[in-house]
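Trainee: With the input below, show me the fold.
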Amino acid sequence: MASERTSTEAPYRRIVGEIRRRIESGLLQPGDRVPSARAITREWGVAIATATKVHATLREQGLTISRPGVGTVVAGPVPRREHELNRDRIVRVATAIADEHGMAELTMRRLAAELGVATMSLYRHVPGREELVLAMMDVALGTVRLPPRPPADWRVALEVCAREEWAVFQRHPWLGPSMSLTRPQLAPNGVLLTEWVLTAFDGTTLTGSERMYVQILLFTFVRGLSTALEIENEAVRETGMTGEQWLQTQSGLLTGMIDSGAIDHFRELTEHGFDFGLDQLFEFGLARLLDGIDLFVQARS
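Mentor: Below is the predicted model:
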């Protein structure tokens, strides 16, 4: 991520140049959305004021226009796109909206505006929002990259699977909160993923039920941790503060409690330093979970 101070060229001009190149190369077509102000701050590491100036400059240069209900899009005539519409394209664009803005912002009306089609035309390809979300989940789970057959060592197999799942949940923060444990949605790629994990225990004496419980336990751990991603993204959108910045606003209260002598263990943590992050928590939790499963597998042998 570039910093505002790493170049003598004005940051907003550098970003305008990059977006112009995307338009001229055809990567962004007339009617396509350009990166939002929030997306610009994340991609280029600039302040929101700089991102706003980028949008203003693009409009002044005639490169973009503002379209109600859609946002800032590439200027130019937008052809009717109903004939280009298909289920895969709908799911791809819906996923992009949810990735950037959160699942709460994904409506059929907004999706249609993004695609440049009438809202009703979407229903010729997806019956409704519930079916759309299921399709999005299935495509996302299909990006979990696993070898055709699990490694011979079940622990290695589960580590590979869990880390691949975690990477997918991070790319799609909406995915975890959209899934149900008690009423699991039947996504074909999710079923194949489960079958892969069940196969990983072929060299053990675990029963089918025991293997399924292990799979549910592992997936629930990864999925449960991932639910924090969407919540954090929404908090950033609402407050404009990162998690680290928000924690700094709470430091006074914590310092007061530490100084009172009521929380000695917290005092020790602050003195020695505590590096907290979801990735660290994932690695710590995965190792402990696999340790426990290892004891169980050994006992069943």
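Trainee: Please make it C-alpha for all contacts and neighbour counts, starting now.
Mentor: Noted.
Trainee: ranges for the strands of this structure?
Mentor: 64-67, 71-74 (DSSP state E).
Trainee: Okay, buried residues for the first one please.
Mentor: Of the residues in strand 64-67, those buried by neighbour count under the rule 16 or more other C-alpha atoms under 10 Å are 64, 65.
Trainee: now do stretch 193-202
Mentor: So for stretch 193-202, counting by 16+ other C-alpha under 10 Å, buried means 193, 194, 196, 197, 198, 199, 200, 201, 202.
Trainee: Save the strands of the chain as CSV, and put in distance to residue 248 too.
Mentor: Compiled in CSV, the strands of the chain are given as follows (distance: least, C-alpha to C-alpha, whole Å):
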stretch, distance to residue 248
strand 64-67, 36
strand 71-74, 33
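Trainee: Run the chain-centre distance for the longest helix along the chain.
Mentor: Ranked by residue count, the top helix of the chain under DSSP state H comes out as helix 208-239. Here the centre of helix 208-239 is set off from its chain's centre by 12 Å, with C-alpha atoms, centre = their mean, to the nearest Å.
Trainee: mind listing what's buried in that helix?
Mentor: 211-212, 214-215, 218-219, 221-223, 225-230, 233.
Trainee: now do stretch 176-184
Mentor: Those would be 176, 177, 179, for stretch 176-184 by 16+ other C-alpha under 10 Å.
Trainee: let's see this one next to it:
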Amino acid sequence: MVYERIAGEIRQRIARGELRPGDRVPSTREITARWGVAMATATKVLAALREEGLVHAVAGVGTVVSSPAPAAPPVVKDDLTADAVVRTALAIADTEGLAALSMRRVAGQLGVAAMSLYRHVPGKDELVVRMIDTAFGASPLPVGSGGWRERLETVARLEWDLFSRHPWLAGAISMTRPTMLPNAVAHTEWIMQALDGHGLTAEEALHAAVTLFGFVRGIAVNLEHEAEQRHQTGITEDEWMARQAGVMTSLVASGRFPMFARMAGSEVDMDLGTLFEFGLARMLDGIGEWISGRAALTGGGRPE
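Mentor: Now for the predicted structure:
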């Protein structure tokens, strides 16, 4: 695969020390220009490097090389803290999924008796809540600057990167019975402030913030399932799609799906990163039209 070759070249530069922790790696636009590939392919390059933990997104900067994760020091029973419990649980969920998480598993990882955890966390449900808040808190929001669209795009990409680093996270968050966590509510507040002054009521700004978050979460909720499938079968998304070639041929030959047939033989990127990019642009377009309509009604100019 082309994206794997490009990712390999950047990976080697990181391994050789040519790109050090904190250094910017080529952006999607730079990758398309340098290697002559489509934007979707460039997006897959950075997604692959993020999944390996080699890079991460920094708002206002771009994608940078990550620092090596320090080895966790052994936890002495008398030094056990709620923070140590939460961070150990995060590591388990990130590598094996939320289904693998239990109080007993966390205790075993820490080398302590399971009952000792309950002095710091009441149970698994509360542990997951604290994990969610800790995950959001580890990705601080940037200082607000720029127009509303730039700011909404920034926070959406930050959330996508957050969900990509924690594949279990999107599925652990409820849209109908949300828990009011300070670090998560900060994202809603940040979006509402970005939309303030553009003719929207506070309730409308809240709906826009929740809808944008719901879009990002809706795509990201598939990340854990894909990670599980890749782990269980050893088959990547691209390999799985390649195995569907026979089914695709049959569907096209049936004549029932003329629009679908137009894509036959074409390279169509339909991975989660591509869907996120497409959907985010269309959602921001829609919010822009909505805000423009309000500006027209009030006699104001076209908003940024």
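Trainee: Once they're superposed, what TM-score comes out?
Mentor: Scored against TM-score structural alignment, normalised by the length of structure 1, the superposed chains reach a TM-score of 0.72; 231 aligned residues with a C-alpha RMSD of 2.5 Å.
Trainee: coming back round to it: of all the strands of structure 1, which one comes closest to residue 121 of structure 1?
Mentor: strand 64-67 (19.8 Å; C-alpha to C-alpha).
Trainee: so where is the closest one in structure 2?
Mentor: Following TM-score structural alignment, strand 64-67 of structure 1 has no partner segment in structure 2.
Trainee: Stretch 90-97 of structure 1 now?
Mentor: Stretch 90-97 of structure 1 lines up with residues 85-92 of structure 2 when matched by TM-score structural alignment.
Trainee: Tell me where the stretch 51-200 of structure 2 has helices.
Mentor: 82-96, 103-110, 114-117, 124-137, 148-165, 169-172, 182-195 (DSSP state H, counting those that start in this stretch).
Trainee: Between those, which one is closest to residue 243 of structure 2.
Mentor: Closest to residue 243 of structure 2 of the helices of the stretch 51-200 of structure 2, according to C-alpha to C-alpha: helix 148-165, at 25.4 Å.
Trainee: Pull out the buried positions in the closest one.
Mentor: By 16+ other C-alpha under 10 Å, the buried positions in helix 148-165 of structure 2 come out as 148-149, 151-165.
Trainee: Have a look at how far, on average, it is from structure 1.
Mentor: Once fitted to structure 1, helix 148-165 of structure 2 is off its aligned match by 0.5 Å on average (mean C-alpha distance after the TM-score superposition for structure 1).
Trainee: ok so, going back, with distance to residue 11 of structure 2 added, can I get the helices of the stretch 51-200 of structure 2 in TSV?
Mentor: As requested, the helices of the stretch 51-200 of structure 2 are exported to TSV (distance: least, C-alpha to C-alpha, whole Å):
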stretch	distance to residue 11 of structure 2
helix 82-96	21
helix 103-110	30
helix 114-117	39
helix 124-137	26
helix 148-165	18
helix 169-172	27
helix 182-195	32
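Trainee: which residues does the aligned residue in structure 2 for residue 169 of structure 1 contact?
Mentor: In structure 2, residue 169 of structure 1 lines up with residue 163, judged by TM-score structural alignment. Residues near residue 163 of structure 2 by C-alpha atoms under 8 Å, 6 or more residues apart in numbering: 169, 170, 217, 220, 223.
Trainee: Distance-wise, check the closest residue to the last one other than its chain neighbours relative to residue 98 of structure 2.
Mentor: Nearest in space to residue 223 of structure 2, with sequence neighbours left out and distances taken as C-alpha to C-alpha, 6 or more residues apart in numbering, is residue 167 at 5.2 Å. Residue 167 of structure 2 sits 9 Å away from residue 98 of structure 2 when distances are taken as C-alpha to C-alpha, to the nearest Å.
Trainee: and those two? which has more neighbours close in?
Mentor: residue 167 (27 against 20; other C-alpha atoms under 10 Å).
Trainee: Map residue 182 of structure 1 across to structure 2 for me.
Mentor: Residue 182 of structure 1 maps onto residue 176 in structure 2, by TM-score structural alignment.
Trainee: Repeat that for residue 282 of structure 1.
Mentor: By TM-score structural alignment, residue 282 of structure 1 lines up with residue 276.
Trainee: for that match, what are its contacts?
Mentor: Contacts of residue 276 of structure 2 were listed using C-alpha under 8 Å, 6+ apart, and they are 216, 219.
Trainee: Same check on residue 172 of structure 2?
Mentor: For residue 172 of structure 2, the contacting residues are 128, 132, by C-alpha under 8 Å, 6+ apart.
Trainee: before we move on, back to that, so the residue nearest to residue 223 of structure 2 is in contact with residue 226, correct?
Mentor: No. With contact defined as C-alpha atoms under 8 Å, residue 167 of structure 2 does not reach residue 226; the gap is 9.0 Å.
Trainee: Leaving out sequence neighbours, find the closest residue to the residue positioned nearest the centre of structure 2.
Mentor: Taking C-alpha atoms, centre = their mean, the centroid of structure 2 lies closest to residue 160, which sits 2.5 Å from it. Residue nearest to residue 160 of structure 2 in three dimensions, not counting chain neighbours: residue 216, with 6.3 Å by C-alpha to C-alpha, 6+ apart.
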